[in-house]
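Novice: Prediction below, plus the sequence it came from.
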Amino acid sequence: MTEEKQIVLVTGATKGIGLATAKRLAQNPNNLVVLNSHRELGEAEAAALKAEFANEVRIMTGDVADEADAQRMINDLVEEFGKIDVLVNNAGMTQDKLMTRMTEESFKAVVNTNLVGTFNMSKLALKVMQKKRSGVIINMSSIAGTHGNVGQANYSASKAGIVGLTKTTAQEGSLRGVRCNAIAPGMIKTDMTAKLSDKIVKQFEEKIPLHRFGTAENISQTVEFLIENDYMTGQVITVDGGLTI
C-alpha cells in the first residue's frame, strides 16, 4: 500500500542523471518514486516513460523555480500521501557563454532554475519533513560550483550557491531529524556533455585520472548511498573520476 512506502520526489527526472536516479530508487519496492518534469508530457510520452520502470511511479509537472508551482507539488504529495520522505533536487539548466558576453537575463535564468529552484523545493519539503522529524534532501551541485569553469559563470555561481544552501539546510534540518547532502558530479555522460566536440572530450579524458567520463548511474549510486547512510549530513560528495584532485 502506498501509505507504507517511502515517498521519493526527484526533480528534473525525465532524462540524464534525474532519470537514472529515479530508476535506481524505484528498484526498491519500498519506494514510491515521483518524477518531476518541468513541462507537461503527452499521454504517449508519459506512458513510454513509465514503461521504463518495473515498479509503479508517478509523474508530476511543475517548474521548481516558480514558488507557486513548487508549493502546489509539495501540497499535492502531502494531500495524497501525508508526507515526503526523500527529495532529490536535480532539476537544472545551462546557458554557457564567456562572462563578458553573458547577459543578465541569462545569468538570472540559470540561477533561478538551479539555485532558487533548489531553495524553493528544499524549503517546502523541509517544513513537511520536520513535522515528522525525519527526511532526506539531496542536492545536485557540480565541480563547476566548487572549482569554477570557463564559460559557466551563471552555472558555477548557481552550483556554488547550492553548496552553501546544502550546509545551511543540514544545520537547520538536524534540529528535527532531517539530513541534507550534496553531490558534485564531474564530467558525466549526459545530453549536456554530448554537445562537446571529440577534441574537447579527449582533452578532458586526458586530465581525468580514470581517463573516462562517468555515467548517470555513477551519480545515482551516490544518491542511494546518501539516502541510506543515516550518519551523513552537510557533506558535498565529489564524483569526478579524480579530475579535481
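Specialist: Good, I have the coordinates.
Novice: Going by C-alpha atoms from here, please, whenever you check contacts or count neighbours.
Specialist: Will do.
Novice: separation between the residue nearest the centre of the chain and residue 160?
Specialist: Residue closest to the average C-alpha location in the chain (C-alpha atoms, centre = their mean): residue 90, at 1.7 Å. Using C-alpha to C-alpha, to the nearest Å, residue 90 is found at 15 Å from residue 160.
Novice: and if you look at residue 183?
Specialist: For residue 183 relative to residue 160 (C-alpha to C-alpha), the value is 12 Å.
Novice: what do you get for residue 178?
Specialist: Taken as C-alpha to C-alpha, the span from residue 178 to residue 160 is 22 Å.
Novice: what does residue 79 give?
Specialist: To residue 160, residue 79 is 33 Å away according to C-alpha to C-alpha.
Novice: pretty sure the residue nearest to the centre of the chain contacts residue 137?
Specialist: No - applying C-alpha atoms under 8 Å as the test, residue 90 and residue 137 come out as separate, 10.7 Å apart.
Novice: Tell me the buried residues in stretch 78-94?
Specialist: 83, 84, 85, 86, 87, 88, 89, 90, 91, 92, 94 (16 or more other C-alpha atoms under 10 Å).
Novice: Please enumerate the strands of the chain.
Specialist: 6-10, 31-37, 57-61, 86-89, 135-140, 178-185, 236-239 (DSSP state E).
Novice: Can you tell me which helices and strands the third one packs against?
Specialist: I take that to be strand 57-61. Secondary-structure packing of strand 57-61 (3 or more C-alpha pairs under 8 Å, 6 or more residues apart in numbering; DSSP states H and E): strand 31-37, helix 43-50.
Novice: tell me the angle the helix ranked longest in the chain makes with strand 135-140.
Specialist: In the chain, taking DSSP state H as the definition, the longest helix is helix 153-173. Interaxial angle of helix 153-173 relative to strand 135-140 (axes from the mean of the first three to the mean of the last three C-alpha atoms, to 10 degrees): 160 degrees.
Novice: next, the one to line up against it:
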Amino acid sequence: MSNVTASRKLSGKVALVTGGSRGIGAAIAKRLASEGASVALTYVKGADAAASVVKEIQNTGSKALAIQADASSPDAAIAAVDQTVTTFGQLDIFVNNAGTAIPKPFEEATLSELDHLINLNLRGVFIATQAVLKHLGHGGRIIMIGSCVGERSMTPGLAAYAATKGAVKLFTQGLSREVGERGITVNNVQPGPIDTDLNPASSDWATPQLAVTALKRYGTVDEVAALVAFIAGPESSYITGASLTVDGGTNA
C-alpha cells in the first residue's frame, strides 16, 4: 500500500481489475480500494495470493472480491464481469491489466506461445471490454494497461508483445470516440520497466531495459497504480483516448 494518504475520491465506485492477484494488478486493486472503491479482481493461478490482496483491502475498510477467471477465455471473462455486477450492484471502473510477454527472439517463439500472447493481450481485452460496456454508465472509466514498447520498441525480444500493446493503444483511441458521448473515458497507461515477479530489477533481462531509461532505475508498482487511480478519479474527466507513459523516460 502506498504511503500517500488516501483521499477516498472513489467512494461509492466499483472497480474490476483483471490479473489483480500480483504485481501491477495487485497494486492497482489496493490503490483503488484505498481511495474508497469496492474492488473485484480476477486471477488464474495463485488463489492464496488473490485471497491475500482481498484480505489486505478488507482490512482497510473497503470491500473486495477475488474471481478465478482466465482473461483469455470468453466465458470466464464475461462471467467475471457479471459476478462483479451481481455482487456489488454496479460497475464504474474497468482496468484491463491481465497480460503476458514472451521475452525471446521472435524466430524462437512457438505458435502456441504467439496464440496465447494474442488471446490474452488483445482478444481478451476485446472480449472483457465488450462485456463491461453493457454495464458502464456516465462517468465510467476503461483503463488499459499497455506498455511503453507499444509506442517505441527498443528492448530485444519483445517484437510480438510490442505488436499487441501497439494494438491496444489504437483500440483505446478508437473506442474513446465510440463511447465518448456516453460520458465514458478510455485511456491507456503504458508502464516501462517495473520491478515485479515477471520482470525483476535484479535479473539479467533488466540490464538492457535500465540502459534506455532516463532515470536509470526500475519503477515500482505503486508508481503505476498512482496514475491508474488518477485516471479512475473525477479529476481526469476530460482525459480520454490518451496513452500515458510511466517509464522513467524510456521513450523520451
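Specialist: Structure received. In this text, all values refer to a predicted model and were calculated from it rather than measured experimentally.
Novice: Quantify their similarity with the TM-score.
Specialist: TM-score of the superposed chains, computed with TM-score structural alignment, normalised by the length of structure 1, equals 0.89; 236 aligned residues with a C-alpha RMSD of 1.9 Å.
Novice: what does the longest helix of structure 1 correspond to over in structure 2?
Specialist: Helix 153-173 of structure 1 corresponds to residues 159-179 in structure 2, going by TM-score structural alignment.
Novice: what comes up buried for that stretch?
Specialist: In terms of neighbour count (16+ other C-alpha under 10 Å), stretch 159-179 of structure 2 has its buried residues at 159-173, 175-176.
Novice: Measure how far that stretch is from the centre of its chain, please.
Specialist: In this view, stretch 159-179 of structure 2 has its centroid 13 Å away from the chain centroid, taken as C-alpha atoms, centre = their mean, to the nearest Å.
Novice: Next, the buried residues of stretch 14-27 of structure 1.
Specialist: Result for stretch 14-27 of structure 1 [16+ other C-alpha under 10 Å]: buried residues 14, 16, 17, 18, 19, 20, 21, 22, 23, 24, 25, 26.
Novice: Please identify the residue in structure 2 that aligns with the fourth one.
Specialist: Taking TM-score structural alignment for the superposition, residue 18 of structure 1 sits opposite residue 25 in structure 2.
Novice: Test my guess that its match contacts residue 18.
Specialist: Yes - counting by C-alpha under 8 Å, residue 18 is a contact partner of residue 25 of structure 2 at 7.1 Å.
Novice: okay, and the common contacts of the two?
Specialist: Taking C-alpha atoms under 8 Å, 6 or more residues apart in numbering as the criterion, residue 25 of structure 2 and residue 18 both touch 97, 98.
Novice: Give the equivalent position in structure 2 for residue 92 of structure 1.
Specialist: Match for residue 92 of structure 1 (TM-score structural alignment): residue 99.
Novice: Now that match: closest residue in space that isn't a chain neighbour?
Specialist: residue 121 (5.0 Å; C-alpha to C-alpha, 6 or more residues apart in numbering).
Novice: separation between the one you found and residue 144 of structure 2?
Specialist: Going from residue 121 of structure 2 to residue 144 of structure 2 by C-alpha to C-alpha gives 10 Å.
Novice: likewise residue 114 of structure 2?
Specialist: Distance, residue 114 of structure 2 to residue 144 of structure 2, by C-alpha to C-alpha: 20 Å.
Novice: of those two, who's got more company?
Specialist: Comparing residue 114 of structure 2 with residue 144 by other C-alpha atoms under 10 Å, the one with more neighbours is residue 144, at 25 against 15.
Novice: what's the counterpart of that one in structure 1?
Specialist: In structure 1, residue 144 of structure 2 lands on residue 139 (TM-score structural alignment).
Novice: who touches that match in this structure?
Specialist: Residues near residue 139 of structure 1 by C-alpha under 8 Å, 6+ apart: 88, 89, 90, 118, 162, 166, 180, 181, 182, 183.
Novice: I'd say the last one and residue 240 touch.
Specialist: Okay, so that is residue 183 of structure 1. No - contact criterion C-alpha under 8 Å: residue 183 of structure 1 and residue 240 do not qualify, at 10.2 Å.
Novice: ok, residue 101 of structure 2 touching residue 117?
Specialist: Yes - counting by C-alpha under 8 Å, residue 101 of structure 2 does reach residue 117; the two are 6.8 Å apart.
Novice: Need the residues touching each of the two.
Specialist: Contacts common to residue 101 of structure 2 and residue 117, judged by C-alpha under 8 Å, 6+ apart, are residue 161.
Novice: what's the spacing between residue 73 of structure 2 and residue 125 of structure 2?
Specialist: Distance of residue 73 of structure 2 to residue 125 of structure 2, given as C-alpha to C-alpha: 11 Å.
Novice: Specify which residue of those two has the higher count of neighbours.
Specialist: A count of neighbours by other C-alpha under 10 Å puts residue 125 above the other of residue 73 of structure 2 and residue 125, at 25 against 16.
Novice: Now do the same for that one: its match in structure 1.
Specialist: Looking across to structure 1 (by TM-score structural alignment), residue 125 of structure 2 lines up with residue 118.
Novice: what's the answer for residue 225 of structure 2, then?
Specialist: With TM-score structural alignment as the criterion, the equivalent of residue 225 of structure 2 in structure 1 is residue 220.
Novice: residues in contact with the closest residue to its match other than its chain neighbours?
Specialist: Nearest residue to residue 220 of structure 1 in three dimensions, chain neighbours excluded: residue 21, at 4.4 Å (C-alpha to C-alpha, 6+ apart). Residue 21 of structure 1 makes contacts with 10, 13, 216, 217, 219, 220, 221, 223, as judged by C-alpha under 8 Å, 6+ apart.
Novice: do the same with residue 179 of structure 1
Specialist: Applying C-alpha under 8 Å, 6+ apart to residue 179 of structure 1 gives the contacts 134, 135, 136, 137, 169, 170, 173, 230, 232, 233, 234.
Novice: My read is that residue 170 of structure 1 contacts residue 232, right?
Specialist: No - assessed by C-alpha under 8 Å, residue 170 of structure 1 is found out of contact with residue 232, at 9.6 Å.
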